[in-house]
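[1] I would like the atomic coordinates for the input below:
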Amino acid sequence: MKSLAVQRWPGPTPTPQDGIFAILIDTSGAPSPPGAASTPAPRGANAFPTPASGTGPQRDDARRQIRLAAREALAVVLRMPATDITVASAPGTPPHILLAGVKSRIGISLSHDDGYALAAINLHGPIGADIMRVQDIPDWQAVARDYLGPAIAAALQNTTNRPLAFTQAWTQREAALKCHAQQLSEWQAELTGSTISLILPAANLAGHIHIGDKTA
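    Predicted structure coming up:
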């Protein structure tokens, strides 16, 4: 599997491919904190060392929305009540799914950007996911060199659509880090596993998922 079509939610029952599916919800209607801007702030170069996870009522509400949507979608796939499904997480480990309070092998990864939230689910194990709005990043050369590695930095010099290529490379790296439960840090090495590009039903978004050592 080289790519995966992401489904808007609510919608039809997801059809897992090799045990994997992903849903996207629109969180732009989430209430904003007093005094907040009406449009999301861009993830510029200064934001990349600390990914735009954000805090505050709007971000918290988006997290609640996507966790609820993930439980609903998974409940339909597994044919069980959503109330029996819990999205659990602990420091240093990727999120995972509890079924009726019992830990399962099902992995889940969540990502938010530009008024959207994504949930990617792997019925067979850990998964990492990241989405990002395509944009022109100031000082992209330094960011790519420090966080994406010399090969990607060199490739970006010659691409015809650098904003898209950078976003794709960034989300690929973030997805791999999430799958391996690692924090963003300066470039060290490639991470094991398989990367799958996402076909997103929203303009100007790009993203990837990453699974373990199984060949996709």
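[2] Please make it C-alpha for all contacts and neighbour counts, starting now.
    Will do.
[3] quick one, strands of the protein?
    3-5, 7-8, 20-26, 85-90, 93-99, 102-113, 116-122, 127-133, 194-199, 205-211 (DSSP state E).
[4] As a markdown table, those strands with mean neighbour count would be great.
    Output for these, formatted as a markdown table (neighbours: other Cα atoms under 10 Å):
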| stretch | mean neighbour count |
| --- | --- |
| strand 3-5 | 15 |
| strand 7-8 | 18 |
| strand 20-26 | 23 |
| strand 85-90 | 15 |
| strand 93-99 | 20 |
| strand 102-113 | 20 |
| strand 116-122 | 24 |
| strand 127-133 | 28 |
| strand 194-199 | 19 |
| strand 205-211 | 26 |
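[5] now those strands in a markdown table, with distance to residue 73?
    Converted to a markdown table, these look like this (distance: least, Cα to Cα, whole Å):
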| stretch | distance to residue 73 |
| --- | --- |
| strand 3-5 | 15 |
| strand 7-8 | 10 |
| strand 20-26 | 8 |
| strand 85-90 | 10 |
| strand 93-99 | 13 |
| strand 102-113 | 12 |
| strand 116-122 | 10 |
| strand 127-133 | 17 |
| strand 194-199 | 18 |
| strand 205-211 | 18 |
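[6] structure for this one too, so we can compare:
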Amino acid sequence: MNNMNSMQKLAVHAWPGPAPTIADGVFVIGLPTGEQREEARQQLRQAVAEALGAVLDVPPREIEIEASPGAAPVVLLPDGQRLHCSFAHDGGMSLAAVCFNGPVGVDLMLSEEVAGWEAVARDYLGPEATARIAATARAERAAVFARAWTAREAHLKWLGVGLDEWPAHSQSSGTTVTLDLPERLVGTLVYMDGAA
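    So this is what the prediction gives:
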């Protein structure tokens, strides 16, 4: 992936909280949601409306999130503007990324041992990532795998496509950053920055 900056970490705004700061045309909010997926989706959609309402000084009830199976969610603002957004859930936490400049993808994964990780990495992450994970000390392997996996998933969400085997959709011209998250959670954001 291009423009990968693993040293740069983007802050995740805890929600509820103060209005998120938009940096480079994007912001990410995070909130504890538990493990029930449908309930987490509803909580996250409400949080996005509240956060955007705080950022744009718009009543949250006037902000809609359009989502259909197989398509990236879109935020509809009262003035007709459409913003790209992306959601992720794992480990009792949910993330939402909103981008004012174009497509966005976010992914989240609990860093834990993945059974059969070598076959999964070969099939979905490609030879470079597989070699990097294999060369990592066992104690750190889960975190390295999670970073590679979330980067791949965020990239595919940014492109608006579903999970597929390597090498399909293996290149990106988006900006890719690691998210600053609590211990054992790994997250990646891919977005179109304002300079593109």
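[7] With both chains overlaid, what TM-score comes out?
    Once the chains are laid over each other, their TM-score by TM-score structural alignment, normalised by the length of the second structure reads 0.88; 186 aligned residues with a Cα RMSD of 1.9 Å.
[8] Nearest to residue 59 of the first structure, out of the strands of the first structure?
    strand 102-113 (8.6 Å; Cα to Cα).
[9] which residues make contact with that closest one from outside it?
    53, 62, 66, 87, 94-98, 117-133, 178-179 (Cα atoms under 8 Å, 6 or more residues apart in numbering).
[10] So which residue is smack in the middle of the first structure?
    Centroid-nearest residue in the first structure: residue 130, 2.4 Å away (criterion: Cα atoms, centre = their mean).
[11] these two touch, right, it and residue 179?
    No - using Cα atoms under 8 Å, residue 130 of the first structure makes no contact with residue 179, being 10.3 Å away.
[12] can you point me to the longest helix in the first structure?
    As assigned by DSSP state H, the longest helix anywhere in the first structure is helix 57-78.
[13] swap that for the second structure, please
    Per DSSP H, the second structure has its longest helix at helix 138-159.
[14] For that helix, which residues meet the burial criterion?
    Neighbour-count burial for helix 138-159 of the second structure flags 141-159 (criterion: 16 or more other Cα atoms under 10 Å).
[15] counting contacts, what elements does it pack onto?
    Applying 3 or more Cα pairs under 8 Å, 6 or more residues apart in numbering; DSSP states H and E, we find helix 138-159 of the second structure packed against strand 104-110, helix 127-134, strand 185-191.
[16] So which of the ones you listed is nearest residue 163 of the second structure?
    strand 104-110 (12.1 Å).
[17] which part of the first structure lines up with that closest one?
    Aligned by TM-score structural alignment, strand 104-110 of the second structure falls on residues 127-133 of the first structure.
[18] Name the surrounding residues that touch the matching stretch.
    94, 107-114, 118-121, 167, 171-172, 174-180, 204-212.
[19] ok, residue 116 of the first structure - contacts?
    24, 25, 26, 27, 28.
[20] since we're on residue 103 of the second structure, how many residues are nearby?
    When counting by other Cα atoms under 10 Å, one arrives at 22 neighbours for residue 103 of the second structure.
[21] doesn't residue 192 make contact with it?
    Yes - look at residue 103 of the second structure against residue 192 with Cα under 8 Å: they come within range, at 6.2 Å.
[22] okay, how far is it across stretch 85-95 of the second structure, tip to tip?
    When the termini of stretch 85-95 of the second structure are compared using Cα to Cα, to the nearest Å, they are 10 Å apart.
[23] Off-centre distance for that stretch?
    How far stretch 85-95 of the second structure lies from its chain's middle: 7 Å, per Cα atoms, centre = their mean, to the nearest Å.
[24] likewise stretch 13-31 of the first structure?
    On Cα atoms, centre = their mean, the centre of stretch 13-31 of the first structure falls 11 Å from that of its chain.
[25] residues making contact with it?
    Residues lying outside stretch 13-31 of the first structure but in contact with it, judged by Cα under 8 Å, 6+ apart, are 4-10, 57-58, 61-62, 65-66, 69-70, 73, 76-77, 114-124, 200-201.
[26] can you check stretch 51-65 of the second structure too?
    Stretch 51-65 of the second structure is contacted from outside by 15, 18-21, 45, 49-50, 73-78, using Cα under 8 Å, 6+ apart.
[27] any chance of those residues in CSV, plus distance to residue 173 of the second structure?
    What follows is the contacts of stretch 51-65 of the second structure, written out as CSV (distance: Cα to Cα, whole Å):
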residue, distance to residue 173 of the second structure
15, 30
18, 32
19, 29
20, 25
21, 24
45, 28
49, 29
50, 30
73, 21
74, 21
75, 23
76, 26
77, 27
78, 31
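[28] From those residues, pick the one nearest residue 117 of the second structure.
    residue 73 (29.7 Å).
[29] Which position in the first structure pairs with that closest one?
    Checking TM-score structural alignment: residue 73 of the second structure goes with residue 95.
[30] I figured that match hits residue 67, correct?
    No - counting by Cα under 8 Å, residue 95 of the first structure does not reach residue 67; the two are 11.0 Å apart.
[31] Next, count neighbours for the equivalent of residue 38 of the second structure over in the first structure.
    In the first structure, the residue matched to residue 38 of the second structure (TM-score structural alignment) is residue 60. Counted by other Cα under 10 Å, the residues lying close to residue 60 of the first structure total 13.
[32] any idea how far residue 60 of the first structure lies from residue 112 of the first structure?
    On the measure of Cα to Cα, residue 60 of the first structure and residue 112 of the first structure end up 11 Å apart.
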